[in-house]
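Novice: prediction below, plus the sequence it came from.
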Amino acid sequence: MLPSGIQHDAIYILGVGSQTPVGRTHGSSAAAVRCGISAYAEHPFMLDKRGERIIVARASWLDDMMPMAERLSVLALDAAREALQPMTHSRVRSRIRLHLALSREGLGDQVRARQVADSLVSSLDGAPVDDEVAIVMDGHAGGFLAMKEAVEELRSGRSAACLVGGVDSYMTADRLEAIDFAGNLHSSHNTWGFTPGEGAGFCLMATGATVAELGLTPVAELQAVATAQEGQLLGTRTVCIGEGLTAAFRAVLGTGDRVHHTFCDLNGEIYRADEFGFALCRTSEHFVDATQFTAAAECWGDVGAASAQLALGLAVASWERGYAKGHTLLTWASSARGPLRGAAKIKQAVNPRQ
């Protein structure tokens, strides 16, 4: 018999973990965003094309010369461990499948991505994480695709639990220079660019049946997750009217759904703001107040492939700390240079022990 409030086939979030420039845990990162604390600062040595120090949001405890693959592995490790904490003393009988969102721009190919994934799994010593990792390399919204694949795997019974994460960083000379010369870097001469950041976010997911079997307490319920495609991309001679993001919103928001707050990856680029605005116009009936949203990039910078899971972590924290304004929250992200758009509807979980 299932505990009160837990549904057999529902998907629950059991734990979350974060590593960001404003905090080295889920709680500290969320508190910093809640307080509006920013990690924006001059890069120690990188200059833009006008000779000014590039403004970034970086993990200051990491070596600035650390290779990208190693940097991502280090960021991901502590966030993954934090998300796995509920499983520390559980009697889970099967391996946990890892679904990992990475950036093609940051790593270049599947070979280096596989190196990051293998390094992470080998470092999670003692955790029952399967060696076979499902990797997604699809930009900012890649984390939602990873979550979607994990949900399908859980509901099919192929895994008892899935660890879903995203990690990304812009902190290499090549990547910062590429952003600058493409005209996308925020600076005193380009107010519509974005500030490069870095971070990692993870969430541990399982069905209600597994939650009941292991006697765990969920922190949230993932009611729906969806992805969609946008045809009018950033940097092309077309006008984006938010069709892809609208499709993602409509796929997760059902009749009667009312969203109290949104957590998103808006980063200061006008394209992204316009896209969100058009999507809101088409789906306004689902929002209690469309102006109630959190864009954490103003604190930890643009976090690329880590966007989805870090946004989910903020939603969970708002319930944990008691400042959420409702029981239904929306998270979303748009891949910067690709067509993928993603969204998830999160509901406050019922505590079966109350």
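Specialist: Nice, I can see it.
Novice: drop to CA atoms for contacts and neighbour counts, all remaining ones
Specialist: Fine.
Novice: wait, D168 touches G304, no?
Specialist: Yes: counting by CA atoms under 8 Å, G304 is a contact partner of D168 at 5.7 Å.
Novice: which residues do the two both contact?
Specialist: S103, E198 (CA atoms under 8 Å, 6 or more residues apart in numbering).
Novice: counting contacts, what elements does the helix ranked longest in the chain pack onto?
Specialist: In the chain, taking DSSP state H as the definition, the longest helix is helix 68-84. When contacts are defined as 3 or more CA pairs under 8 Å, 6 or more residues apart in numbering; DSSP states H and E, helix 68-84 packs onto strand 11-19, helix 104-107, helix 110-123, strand 161-169, strand 198-207.
Novice: after it, next one along is what?
Specialist: Next helix or strand after helix 68-84 toward the C-terminus (DSSP states H and E): strand 96-101.
Novice: buried set for stretch 138-155?
Specialist: Burial within stretch 138-155, assessed by neighbour count using 16 or more other CA atoms under 10 Å, is assigned to 138-151, 153-154.
Novice: sitting in helices, which of these do you find?
Specialist: Counting by DSSP H, the buried residues of stretch 138-155 contribute G142, G143, F144, L145, A146, M147, K148, E149, A150, V151, E153, L154 to helices.
Novice: could you dump the residues you listed to CSV with distance to F194?
Specialist: Shown next, in CSV, are those (distance: CA to CA, whole Å):
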residue, distance to F194
G142, 19
G143, 20
F144, 22
L145, 24
A146, 25
M147, 26
K148, 28
E149, 29
A150, 30
V151, 32
E153, 35
L154, 36
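Novice: and these, which two are the farthest apart?
Specialist: The most widely separated members of those, counting by CA to CA, are G142 and L154 (18.4 Å).
Novice: can you tell me the SS state at D289?
Specialist: At D289 the chain is in coil, as set by DSSP: H, G, I helix; E, B strand; the rest coil.
Novice: so it makes contact with H260?
Specialist: Yes: if you go by CA under 8 Å, D289 and H260 touch, sitting 6.8 Å apart.
Novice: presented hereafter is structure B, for comparison with structure A:
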Amino acid sequence: MNKLPSPRIVITAAGAATPVGLTLPQTAAAVRAQIANFNEISWCDKEYEPFVIAYIPEECLPDLPSTLTASTQYSRRESRMLRAANLALQDLARAQPDLDAAIPLLLALPQDATTDHNELWNAVLSLTSLPIDPEHSAIIPRGRAAGLIGIDEATKLLTQGTAEFVLVGGCDSEYDLERLGHLDRVGRLKSDINLDGFIPGEGAGFLLLGTERAAAKLGLSTLSVIAATARGFEHGHLYSETPYRGEGLSETWQALLSNLSSQTEHKIATLYSSMNGESYWAKELGVCSIRHQDSLVEAPFISHPADCFGDLGAAFGPVMIGLATTGLQRGYRRGPVLVYCSSDHGHRAAAILHKIQCH
């Protein structure tokens, strides 16, 4: 757990690109309105039915710079991940400051062997206009939880004084025949004959975190406060033979919630979850909510935006932090907000957000 009493860590800029919005404001409006964007594609599953996925329209994805494509041959999946990342970075750039000192980049990526993590890292590096500090940067190939793990790492760098700002982001895409074929073979895709499955998605999200003092020094507006972060591990994960007991997420929440007062006004009012439609994740939230019901308001609002844009994989954490921040800013989500993500292979991570005026 990373306790954050001082200095306060704030989000100063955020950007996203998803199947329901090419910017964070568009995505937030669509998710709030419960607008989904699921479509059949020309590829078929093992039952000869079209795959149903959520994707960013081809015409909306910017071409990669020629300097990238001239030197490297990216796979279809890698190309779509980078093009989505380019959109999200352009969205973030509308609000990002001009920084003189180099800042760390913590990049969340899928937890599989079909992507070249180093190539993706170098490509994302070339897509951002921010000066990046390679020494304190890192690739985090941990799937859904990776972005929030990155935020946990970022808060350590900021509280230790290693950096005044950190860029955290993630990108992923399931719009890939090999990936869809694998998910279909193991029975994880939602279809007319498999209701216990999920809709694949794609997207990217980036956040610029900083200390409140550094933000004030540059005259930056701040979007929300990161009150606490935590990470954990579920030994009974989807691909483990160990029985599932719900310990991983529960212990992560316990570490996170131990920072908050037991007073009613400090109970968690809103949850953002990476649940994607598979029953495993609903069971996990149910177990965790029961164990920590004293830390939640009587009927917390629960958002599981995969209902709108599918499973975003490694992009989930940064995008949901952006959604939660937007909701707090505009007053349609009550705080504190707990955002959590769970990866297929056991990693768990979470963060608590406050409105900027909260102390």
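Specialist: Looks like it arrived, so ask away. All figures in this text were calculated on a predicted structure; none of them were measured in a lab.
Novice: what range in the first structure does stretch 273-287 of the second structure sit on?
Specialist: Aligned using TM-score structural alignment, stretch 273-287 of the second structure spans residues 264-278 in the first structure.
Novice: how about the alignment partner in the second structure of M68 of the first structure: what's its closest non-neighbour residue?
Specialist: If you follow M68 of the first structure across to the second structure using TM-score structural alignment, you land on R77. Ranked by CA to CA, 6 or more residues apart in numbering and with sequence neighbours excluded, the top spatial neighbour of R77 of the second structure is D176, at 5.6 Å.
Novice: now the strands for the stretch 251-359 of the second structure?
Specialist: Secondary structure of the stretch 251-359 of the second structure (DSSP state E, counting those that start in this stretch): strands at 268-273, 296-303, 337-342, 347-354.
Novice: okay, the third one sits on what stretch of the first structure?
Specialist: Residues 329-334 of the first structure are where strand 337-342 of the second structure aligns, with TM-score structural alignment as the criterion.
Novice: centre of the chain versus stretch 232-251 of the first structure, how much separation?
Specialist: Chain-centre distance of stretch 232-251 of the first structure: 20 Å, with CA atoms, centre = their mean, to the nearest Å.
Novice: check which residues of it are buried.
Specialist: Quick answer for stretch 232-251 of the first structure (16+ other CA under 10 Å): 232-234, 240-251.
Novice: do stretch 6-21 of the second structure as well
Specialist: Those would be 7-21, for stretch 6-21 of the second structure by 16+ other CA under 10 Å.
Novice: what do you get for stretch 122-134 of the first structure?
Specialist: Neighbour-count burial for stretch 122-134 of the first structure flags A127, P128, V129, V133, A134 (criterion: 16+ other CA under 10 Å).
Novice: then stretch 268-282 of the second structure?
Specialist: Across stretch 268-282 of the second structure, burial judged by 16+ other CA under 10 Å covers 268-278, 280-281.
Novice: can you check stretch 205-220 of the second structure too?
Specialist: By neighbour count on 16+ other CA under 10 Å, the buried set for stretch 205-220 of the second structure is G205, F206, L207, L208, L209, G210, T211, E212, A214, A215.
Novice: could you find the closest non-adjacent residue to the residue most central in space within the second structure?
Specialist: Central residue of the second structure (CA atoms, centre = their mean): G317, 1.6 Å from the mean position. The spatially closest residue to G317 of the second structure, leaving aside those adjacent along the chain, is G147, at 4.7 Å (CA to CA, 6+ apart).
Novice: name all residues that make contact with the aligned partner of that neighbour in the first structure.
Specialist: Matched to the first structure by TM-score structural alignment, G147 of the second structure sits across from G143. Neighbouring residues of G143 of the first structure by CA under 8 Å, 6+ apart: L100, A101, V136, V164, G165, G166, A305, A306, S307, A308, Q309.
Novice: from R53 of the first structure, how far out is the third one?
Specialist: V136 of the first structure sits 33 Å away from R53 of the first structure when distances are taken as CA to CA, to the nearest Å.
Novice: between those two, which is the more surrounded one?
Specialist: Neighbour count, other CA atoms under 10 Å: between V136 of the first structure and R53, V136 has more, with 23 against 16.
Novice: ok, back up a step: translate the residue nearest to the centre of the second structure into the numbering of the first structure.
Specialist: Aligning on TM-score structural alignment places G317 of the second structure opposite A308 in the first structure.
Novice: you'd agree its match is up against G166?
Specialist: Yes: the pair A308 of the first structure and G166 passes the contact test of CA under 8 Å, sitting 7.4 Å apart.
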